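Colleague: sequence isn't available, so here's the structure alone:
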């Protein structure tokens, strides 16, 4: 892969990563979603333009996204906890099952082909998009979050799916908690801490699994590209306030529908790429 060591190619990769951070940060602030649900699709679409081998495109996107979630989740969780919005008892009770789910999801993700990861991302993204398109701002199935085994099953599901998709706990966790009676602000705050629990072990797993892979671009630690990590994190933090500012000028339901459209289009493009 000699072309990936060309200085111009590395500069192009760096530019793509910085732009990805700006896009994900803006949409995260605007739509209230974790950056991973934006980062993975953007990288999935631009990696082919950089001639990154198809075999590693999705794993590289997922792993790099997971690495960026670690610092952003820590920052977000600290802010939410300081405001008292986080449901700490619920978080503590779900940590063991989240970790179990992450470990299972990471093992699956590193052993299956990239096309399987793409299919998983596309299907879950499409389901989330449909849910956001047809439900209200605060729709719910019941008034309280389940306890006992069902709570642990939900935690393992959130952890496993998030690890395989390269996302924090928000994309899957917030809709589930909201449906089961957790107020939306508390769900968002609690899910911000899910991101820490999910991203750290999953990132370690992807680093181990990709170690020494000759197809990887330069400055990669396993499947985590360090150029992406170094540029996406600061650029997304710079851009998030831009999205927050825009969010205060647009009705919440319109924001929810806009994100549903974005996610639906992303999922359909991924499915089309697999079928095609």
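Modeller: Everything's here; your move. Being a predicted model, the structure only gives us computed values, none of them experimental.
Colleague: hey, let's count contacts and neighbours off CA atoms from now on
Modeller: Fine.
Colleague: and the helix ranked longest in the chain, what does it pack against?
Modeller: In the chain, taking DSSP state H as the definition, the longest helix is helix 54-82. Counting by 3 or more C-alpha pairs under 8 Å, 6 or more residues apart in numbering; DSSP states H and E, the packing neighbours recorded for helix 54-82 are helix 36-46, helix 114-134, helix 148-165, helix 184-210, strand 224-225, helix 226-247.
Colleague: I'd like the next helix or strand past that helix.
Modeller: Moving toward the C-terminus from helix 54-82, the next helix or strand (DSSP states H and E) is helix 88-111.
Colleague: circling back: buried deepest among the helices and strands packed on helix 54-82, which one?
Modeller: Stretch with highest mean neighbour count among the helices and strands packed on helix 54-82: strand 224-225 (a mean of 26; mean count of other C-alpha atoms under 10 Å).
Colleague: centre of the chain to that strand, how far?
Modeller: 15 Å (C-alpha atoms, centre = their mean, to the nearest Å).
Colleague: name the residues that touch that strand?
Modeller: 60, 63, 64, 67, 203, 206, 207, 217, 218, 219 (C-alpha atoms under 8 Å, 6 or more residues apart in numbering).
Colleague: same deal with stretch 268-276?
Modeller: 115, 118, 119, 122, 126.
Colleague: tabulate those (JSON lines), appending distance to residue 276.
Modeller: Shown next, in JSON lines, are the contacts of stretch 268-276 (distance: C-alpha to C-alpha, whole Å):
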{"residue": "115", "distance to residue 276": "12"}
{"residue": "118", "distance to residue 276": "13"}
{"residue": "119", "distance to residue 276": "13"}
{"residue": "122", "distance to residue 276": "14"}
{"residue": "126", "distance to residue 276": "18"}
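Colleague: hang on, the earlier thing: could the helices and strands packed on helix 54-82 be laid out in CSV, adding distance to residue 269?
Modeller: Shown next, in CSV, are the helices and strands packed on helix 54-82 (distance: least, C-alpha to C-alpha, whole Å):
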stretch, distance to residue 269
helix 36-46, 9
helix 114-134, 8
helix 148-165, 16
helix 184-210, 25
strand 224-225, 24
helix 226-247, 23
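Colleague: out of the ones you listed, nearest to residue 18?
Modeller: helix 226-247 (5.1 Å; C-alpha to C-alpha).
Colleague: who are the packing partners of that closest one?
Modeller: Counting by 3+ C-alpha pairs under 8 Å, 6+ apart, helix 226-247 packs on helix 7-31, helix 54-82.
Colleague: try this one next to it:
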């Protein structure tokens, strides 16, 4: 990679890491469209571009999550019992997600990604308040919820916050706790999904050198380095700034990224 590409990847990693710390979303929804642009410009196989962008994005979340959750934990905001109850379903779902993604061609995968990013943005803007008596479900319900979060995250390459945060706030978990807990959930999502992307992409023909399954290692290294440094900054900002205002701004960014992926699906 030349220096201009490295600088672009560093900027992307910093933006994704800050977003991950700020909103507990793992940064994947920010990174995937931009990584797709870069891989397209590098003339990666068209049939594998979106798959590789999603896999690389998901792998970076392993590093971003660990960095982000340390900062959130220092504020006492991570609800670890929720993490323990959701993780088994998340691990199972995150393994299945990349397999489902492999069954989709680039057009279908880009459409799925655009739909879920737009859905996430709409959720952020809706501001709906949960019923006062609603609580988190028992273990079977938490396993099912974790499985759904894991499957979708594995398909679209995100840290799951676009589903786990609305789910937790719907069950009356405070927003700062939901953001912090979602950051912690990003690690099992990313670890299981990364191993799955390596496994299911191992025999994919035509991938560029230095690929590990669907993961492009040079991009992973650069993005992860920047995101690890930026994630704690986002986490600290999340505890100091009005989250609802930031969510509105971020929602419009997500709509723009969804629009790009929708365009990508048909070009």
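Modeller: Arrived safely, thanks for sending. Remember, it's a predicted structure, so these values are computed and weren't measured experimentally.
Colleague: wait, which of the contacts of stretch 268-276 of structure 1 is closest to residue 199 of structure 1?
Modeller: For the contacts of stretch 268-276 of structure 1, the nearest to residue 199 of structure 1 is residue 118 (18.5 Å; C-alpha to C-alpha).
Colleague: now which residue in structure 2 aligns to that closest one?
Modeller: Counting by TM-score structural alignment, residue 118 of structure 1 corresponds to residue 110 in structure 2.
Colleague: find the nearest non-adjacent residue to residue 157 of structure 1, please.
Modeller: Spatially, and ignoring its direct neighbours in sequence, residue 157 of structure 1 is nearest to residue 101 (6.1 Å; C-alpha to C-alpha, 6 or more residues apart in numbering).
Colleague: can you report how many residues lie near that neighbour?
Modeller: For residue 101 of structure 1, the neighbour count with other C-alpha atoms under 10 Å is 24.
Colleague: give the aligned equivalent of it in structure 2.
Modeller: Aligned partner of residue 101 of structure 1 by TM-score structural alignment: residue 93.
Colleague: check contacts around its match.
Modeller: So residue 93 of structure 2 contacts 146, 147, 148, 149, 150, 151, 152, 154 (C-alpha under 8 Å, 6+ apart).
Colleague: let's see it at 7 Å
Modeller: By C-alpha atoms under 7 Å, 6 or more residues apart in numbering, the contact list for residue 93 of structure 2 reads 147, 148, 150, 151.
Colleague: and these, which is closest to residue 42 of structure 2?
Modeller: For the contacts of residue 93 of structure 2, the nearest to residue 42 of structure 2 is residue 151 (29.0 Å; C-alpha to C-alpha).
Colleague: check contacts around the equivalent of that closest one over in structure 1.
Modeller: Matched across to structure 1, residue 151 of structure 2 falls on residue 160, judged by TM-score structural alignment. Applying C-alpha under 7 Å, 6+ apart, one finds that residue 160 of structure 1 lies in contact with 101, 102, 104, 105.
Colleague: pick the one among the residues you listed closest to residue 147 of structure 1.
Modeller: residue 101 (17.3 Å).
Colleague: can I get the contacts of residue 160 of structure 1 in CSV with distance to residue 71 of structure 1?
Modeller: Formatted as CSV, those follow (distance: C-alpha to C-alpha, whole Å):
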residue, distance to residue 71 of structure 1
101, 21
102, 18
104, 23
105, 21
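Colleague: sorry, back to before: out of the contacts of strand 224-225 of structure 1, which are buried?
Modeller: Buried members of these, scored by 16 or more other C-alpha atoms under 10 Å, are 60, 63, 64, 67, 203, 206, 207, 217.
Colleague: can you tell me which two in those are farthest apart?
Modeller: Going by C-alpha to C-alpha, the pair spanning those furthest: 203 and 217, at 17.2 Å.
Colleague: now do the contacts for whatever residue of structure 1 lines up with residue 65 of structure 2.
Modeller: Aligning on TM-score structural alignment places residue 65 of structure 2 opposite residue 73 in structure 1. Neighbouring residues of residue 73 of structure 1 by C-alpha under 7 Å, 6+ apart: 192, 193, 195, 196.
Colleague: would you point out the most distant pair within the residues you listed?
Modeller: Farthest apart among those - using C-alpha to C-alpha - are 192 and 196, which lie 7.5 Å from each other.
Colleague: residue 17 of structure 2 contacts residue 227, correct?
Modeller: Yes. At 3.9 Å, residue 17 of structure 2 counts as touching residue 227 under the criterion of C-alpha atoms under 7 Å.
Colleague: quick one: common contacting residues for those two?
Modeller: Common neighbours of residue 17 of structure 2 and residue 227 (C-alpha under 7 Å, 6+ apart) are residue 64.
Colleague: compared with structure 2, how much does stretch 88-102 of structure 1 deviate?
Modeller: Superposed on structure 2, stretch 88-102 of structure 1 shows a mean distance of 1.8 Å to its aligned residues (mean C-alpha distance after the TM-score superposition for structure 1).
Colleague: now do the SS call for residue 204 of structure 2.
Modeller: coil (DSSP: H, G, I helix; E, B strand; the rest coil).
Colleague: what residue in structure 1 is paired with it?
Modeller: Residue 204 of structure 2 maps onto residue 213 in structure 1, by TM-score structural alignment.
Colleague: once you drop chain neighbours, what's closest to its match?
Modeller: residue 222 (7.2 Å).
Colleague: tell me the contacts of residue 59 of structure 1?
Modeller: So residue 59 of structure 1 contacts 114, 223 (C-alpha under 7 Å, 6+ apart).
Colleague: relative to residue 203 of structure 1, how far out is it?
Modeller: 11 Å (C-alpha to C-alpha, to the nearest Å).
Colleague: check residue 211 of structure 1 too.
Modeller: Going from residue 211 of structure 1 to residue 203 of structure 1 by C-alpha to C-alpha gives 12 Å.
Colleague: with residue 275 of structure 1 instead?
Modeller: Distance of residue 275 of structure 1 to residue 203 of structure 1, given as C-alpha to C-alpha: 29 Å.
Colleague: cool, residue 167 of structure 1 as well?
Modeller: Taken as C-alpha to C-alpha, the span from residue 167 of structure 1 to residue 203 of structure 1 is 11 Å.
Colleague: so what sits against both of those two?
Modeller: In contact with both residue 167 of structure 1 and residue 203: residue 66, using C-alpha under 7 Å, 6+ apart.
Colleague: grab the nearest non-local neighbour of the most centrally placed residue in structure 1.
Modeller: Against the mean C-alpha coordinate of structure 1, by C-alpha atoms, centre = their mean, the closest residue is residue 167 at 1.9 Å. Excluding its sequence neighbours, the residue lying closest to residue 167 of structure 1 (C-alpha to C-alpha, 6+ apart) is residue 36, at 4.3 Å.
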